[in-house]
Structures are given as structure tokens and as C-alpha cells.
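Student: kindly return the folded structure for what I paste below:
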Amino acid sequence: MLGDAVGSIVRVPAEIVNKRLQLGLSSSWKSAVKDSFLSPTGIDSTFASWEAVLWRDVPYGGLQIAAYEAAKTMLMGFGLAGLPLGIIAGAGAGLLAAVLTTPADVLVTRMTTQSPQCYLETKKYMSPIATCRRIVKYEGFGALWTGAFHRGLFYMPMIGLFFAGYEWFKYAIINPSVVAAAGATVLGSVVAASRLLLTMGARALPAMRGRFPLHLLVLVLAHVFTNRRRSGRNAHM
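Tutor: Predicted coordinates for the structure are as follows:
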């Protein structure tokens, strides 16, 4: 949760500009920056929106990590491991955290995309609490959960791939020799398959034998691939 709070320093300004451009409230990114950060009312609105973002991202980060660790422990009990474990556990964690923090995401959207006014007092959404009260009063409690399903579907694959990549790179950093050996094996297989295909192609096309330059090119490529494979084996030994 603390990590997400610190990360908001970079994430929030970019999100505010992004939402204004997506909804057509600003004609360009320069205009979005000016409306959000270079005017008194824009600055006040940005800080109010920042508070709403913290309401959303801080609990989201904590819920996501906690749910991922719990799901990973449970799935390991069923014998699941490796990349499938990270993808499934991460997807479930992303879905749960995204759905539960949808009300805060609605508050962020309302506060970051309202049109700029001459005075902050004329704005519809002045703080997360005031925005929440206004939405519930005029639109009902269900309005806070608008887009929960789609938000969950958006985060499922993204967080699943994120945790899968995170676990893989963590393993690679901790066990570099194992990863190097696996990479050498894969490279050796690719080289062997390439050499086999080149050899089969040379035999299957008799016309190539009459064309000295093309035939020579095939033999040179096969020789290069073979030497690379042998060098990789010697380095590994």
C-alpha cells in the first residue's frame, strides 16, 4: 500500500491528462496540462483528484498483493507451479481487487474529468466524500459500481501477465545458471532444427546443385550454425 502511495506521484498527473484527452475535455496534451496544472482552479482540482486516486490505488495495491499470495498458496496445494501458477493467481487477484475498488475509481473519474470552472466552489465534485454523497443522492448507490464488470475483465489478463513476468524474472535473477543452461538448450535445438532444414532443402532441390553460389550459401549457413552449437556446448562445459 505504501508503494502505491509513492507511485501516485508519477501516475496521477499522467492519468489526469489521459482522461481529459480520452473524454475530449482538452484538445491536446498541452491544453490538458495547462487546464490541470497551470491554473489555480486546475491545481486545486488536481489535488482533490489526487486524494481520490489514493483512496483507489492504495487499497487496490494491498488487496492485489494479499489476494495473489493467498491464491498462489492455495493453487500450489493443487500441484500448480511455474508460469500457469503466476498467471491464474495474478488474474484472480487482479479481478478481485479491481471489482472491490470500483467505487473509488468512479470517484476518480468524476473528479478528474469535470470541466474547469472559474472558482473551485462552483465545481460539482470537490472532494471524494462530497462526490460520493452527491452520486448516491442523485444517482443511487449502484452508480458507484458502474463498470465493475468491465474493470475486472480489463485487469484480469493484465495482472495475470504482470505476476507471471514478475515471478519469471525473479527466478532468473536468483538462478542465473539454470536460466542460462535452459537458454543454451533452446538455442541448440533451434540451431539443430535450422541445420536439418537446410540440409533437407539442399537434398530436396536438385536444381540447387547446379547453381554453385546458392549451394555454397546453404553449406556455409549449415557450417556456421554447427560451429555456433559446438561453441555453446563448450562454453557450457
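
Student: CA atoms for contacts and neighbours, from now on please.
Tutor: OK.

Student: tell me which element the most centrally placed residue in the chain falls in.
Tutor: In the chain, the residue lying closest to the centroid (Cα atoms, centre = their mean) is Met158, at 4.9 Å. Per DSSP states H and E: Met158 is located in helix 148-174.

Student: what distance separates the lengthiest helix in the chain from the middle of the whole chain?
Tutor: The longest helix of the chain (DSSP state H) is helix 40-77. In terms of Cα atoms, centre = their mean, to the nearest Å, the centre of helix 40-77 is set 15 Å apart from its chain centre.

Student: about what we covered before: can you check what angle separates the helix holding Met158 from helix 40-77?
Tutor: Per axes from the mean of the first three to the mean of the last three Cα atoms, to 10 degrees, the angle that helix 148-174 makes with helix 40-77 is 70 degrees.

Student: I have a second one here; can you model it like the first so I can compare?
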Amino acid sequence: MSNNIQTPLYFGGIASVITTLFSHPGDLIKVRLQAYRGELKSSIQVIKDIYRYEGIKGYFNGMSAGMLRQATYSTVRFGVYETLLVKMKQKNGQVSLWQVLVAGCAGGAIGGLVGNPADVANVRMQNDASLPVSQRRNYNSVFDALGRIVKEEGVGKLYLGLIPNIGMSMAMTASQIGSYDIFKQILVYYGMRDSSPYTHFSSSVLASLVAATVVSPIDVAKTRIMDSNVKIYNGLFDALVTIPRKEGMVALFKGWTPAFLRLAPHTIIMFLILEQMKKYYIEYNMNSQKLDTRSMMLGKN
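Tutor: A predicted model of the protein is given here:
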């Protein structure tokens, strides 16, 4: 394959939106665990509660918000990340740890900013059914949620938790996309094929472990801030200090298991789809270039 063919920057967003169809229930369970204040609940208990009180459809609450979030947040973070990485790549096509960290943090920061409104709607819609009936918002869709938040609470509420969200997005992009590229590079070095689905699968699993652990504390703080109508914490740092002080250090890792169980298939499916999209795009363009070259040669003759 030719390294001169640049794939569209929006491919990452498309792959992420498609993947949301499979990963949304896991994300919802994670949010429910993180937003719950009190004695720790197990993932199994949350799964049972959702089925008992909401039925199967309860696992898909907020799907429209989840898809809009990926369409905004992931499209931007992948686009910025890949643009920067192309500029920074070494002559041999390899990337270093610092390069993926810089590109990941930059992509995550801008993606987090763009995707914050949809993320606020996503958190609220996913957790709504777990609230007392009198406190539920009962949004009909992500657009209903965004419209009502602006009308009832002001535009500023769309940016609740912006700082922790940007922090989480930076950590997620660097630890998920960045570590995926690093792991894939290592596996290829030790003999696996760059284009092999097995390489993509293995890199995705390893990246999921890293990402789930790195982002968990920030993700818990972000969920708590976004889910509240009133100011409970004075920013990300205060939340990261207050939560473990009141609930123990383990509270910062509430939802780690469902986060990993959601992130692993999300990451695996996302990168498998993305790699195939890139593969077929490059092959199509290479074949088109060959046809163009052949036509030019025949024209000259």
C-alpha cells in the first residue's frame, strides 16, 4: 500500500458512530455506577436493576446523544490526531511515544470542547431513569435535551464539566488511539503483519486496558459534575480530591469493569472498522491511479 494516499479524516468519526450501536449499553451501565452516590453497587446489580425497572430498552437510553457525541467528539479528535501525526512521523514511518501523546492530547482537547454539549445530554439521558421520578428530565431525544437545557438552564449548562471532559478526552485519545498505534508498531516489529486483523485486534485489547485505567478517575469526576443541576465540586481537581476523601480511593474507579467491558469491544470494533475503511479506500485509489496511468500510456501510443 502506498503511504502517499491520505485517508479522509472523518473516517474515525464514522467508525465511532457505527461502534456506538454495540457499545452503548456498556457505557450506560458505567454512567449509572459512576453517578451513584452511596454504597458501591456491582455491575451485575445495575444490569439487573435496569432490566427489572426499564426492560431491554433501558439499556439504550440516550442512544441518540451517544451517537451525536461520537459524530462530533470522535470525528474531531481523530482528525486532529491523524493530521498532527502525519506531520510528526519519522522518515521511516514510525512514531514515538511523545509524538502520540502530543497528537492525542491536542486531538482530545479540541474534540472534548466540540463534543461537550452532546456529552452532557448523553450523561443525563443515560442516568435519567435511575433518578427519583420527581427529578427526571424525560428528554425525548438528544435535540430535545439540548434545546431544553438551553431554554431552562442557559447555554452555559451545555458546557458543564468542560474542564474534566477535556482532561478525560485528552487522556482517552492519548491512551486509546495513541497506545493503539504504539502497540501495533511493537507487534509489527515482532513479526505480525501491519494489515492483519489479528494485529488490529491485539493492539485494540491492549489499548483498552491502558485507556480504561488512565481515564477512570477523570471520567468519574466528569460524570458527577455533568449529572448535577447544582454545583457540588469546585472543578475537576476538587472533585478528584473530594470523591476519594468522602468515599475512598476505590470510588475513583467506580465503573472500571463496565468501562473496560464497554471500552474493549468499542475499541476493537472501532479500529477493525476503521482499518478496513482505510484499507479499501487506499486499494480503491491505488487501482484508480493504475487505471489513470494505463490510460495515459495508451493515449500516448
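
Student: counting contacts, what elements does the longest helix of structure 1 pack onto?
Tutor: When contacts are defined as 3 or more Cα pairs under 8 Å, 6 or more residues apart in numbering; DSSP states H and E, helix 40-77 of structure 1 packs onto helix 2-22, helix 29-37, helix 82-100, helix 102-112, helix 128-139.

Student: follow-up on the earlier one: give the aligned equivalent of the residue nearest to the centre of structure 1 in structure 2.
Tutor: Using TM-score structural alignment, the partner of Met158 of structure 1 in structure 2 is Met172.

Student: related to what we said a few turns ago, after the helix holding Met158 of structure 1 comes which helix or strand?
Tutor: helix 176-204.

Student: what residues sit buried inside that next one?
Tutor: 179, 184-185, 188, 191-192, 194-195, 198, 202 (16 or more other Cα atoms under 10 Å).

Student: contacting residues around the next helix or strand after it?
Tutor: Where DSSP H and E defines the elements, the next helix or strand beyond helix 176-204 of structure 1 is helix 212-236. Under the contact criterion Cα atoms under 8 Å, 6 or more residues apart in numbering, helix 212-236 of structure 1 has outside partners 181, 184, 187-188, 191-192, 194-195, 198-199, 202, 208-209.

Student: now do stretch 84-101 of structure 1
Tutor: Stretch 84-101 of structure 1 has contacts (Cα under 8 Å, 6+ apart) with 56, 59-61, 63-65, 67-69, 71-72, 75-76, 148-149, 151-153, 155-164, 167.

Student: so where is it in structure 2?
Tutor: Counting by TM-score structural alignment, stretch 84-101 of structure 1 corresponds to 98-115 in structure 2.

Student: what distance separates that stretch from the centre of its chain?
Tutor: That offset, for stretch 98-115 of structure 2, works out to 12 Å (Cα atoms, centre = their mean).

Student: what residues sit buried inside that stretch?
Tutor: 99-115.

Student: about what we covered before: and the match of Met158 of structure 1, how far is that from Ser96 of structure 2?
Tutor: Going from Met172 of structure 2 to Ser96 of structure 2 by Cα to Cα, to the nearest Å gives 18 Å.

Student: just Ser179 of structure 2 next, same as before
Tutor: Applying Cα to Cα to Ser179 of structure 2 and Ser96 of structure 2 gives a distance of 10 Å.

Student: compare these two and say which is more crowded by neighbours.
Tutor: Ser179 (25 against 15; other Cα atoms under 10 Å).

Student: grab the nearest non-local neighbour of that one.
Tutor: Closest residue to Ser179 of structure 2 apart from its sequence neighbours, by Cα to Cα, 6 or more residues apart in numbering: Ala207 at 5.4 Å.

Student: any idea how far the one you found is from Thr173 of structure 2?
Tutor: According to Cα to Cα, Ala207 of structure 2 stands 10 Å off from Thr173 of structure 2.

Student: how about Lys89 of structure 2?
Tutor: Distance from Lys89 of structure 2 to Thr173 of structure 2, counting by Cα to Cα: 17 Å.

Student: and Asn127 of structure 2, by the same measure?
Tutor: 24 Å.

Student: which one of the two has more residues nearby?
Tutor: Between Asn127 of structure 2 and Thr173, counted using other Cα under 10 Å, Thr173 has the larger neighbour count: 29 against 23.

Student: got the contact list for the more buried one?
Tutor: 77, 104-105, 107-108.

Student: which of those still touch in structure 1?
Tutor: Contacts conserved in structure 1 for these, using both residues aligned by TM-score structural alignment, their matches' Cα atoms under 8 Å: 104-105, 107-108.

Student: list the contacts for the residue lying closest to Tyr59 of structure 2 once chain neighbours are set aside?
Tutor: Nearest non-adjacent residue to Tyr59 of structure 2, counting by Cα to Cα, 6+ apart: Pro25, 4.8 Å away. With contacts defined as Cα under 8 Å, 6+ apart, Pro25 of structure 2 is in contact with 59-60, 262.

Student: can you find the partner of Pro25 of structure 2 in structure 1?
Tutor: So, by TM-score structural alignment, Pro25 of structure 2 is matched to Pro13.

Student: look up how far Met1 of structure 1 lies from its match.
Tutor: 19 Å.

Student: before we move on, what about Met156 of structure 1?
Tutor: Distance, Met156 of structure 1 to Met1 of structure 1, by Cα to Cα: 20 Å.

Student: more crowded one of these two?
Tutor: Met156 (24 against 16).

Student: need the buried residues of helix 176-204 of structure 1 in CSV (columns: distance to Val106 of structure 1).
Tutor: Shown next, in CSV, are those (distance: Cα to Cα, whole Å):
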residue, distance to Val106 of structure 1
Val179, 43
Ala184, 49
Thr185, 50
Gly188, 52
Val191, 53
Ala192, 55
Ser194, 54
Arg195, 58
Leu198, 59
Ala202, 64
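
Student: so which of the contacts of Pro25 of structure 2 is surrounded by the most neighbours?
Tutor: Arg262 (23 neighbours).

Student: tell me the contacts of that residue?
Tutor: Counting by Cα under 8 Å, 6+ apart, Arg262 of structure 2 touches 23-27.
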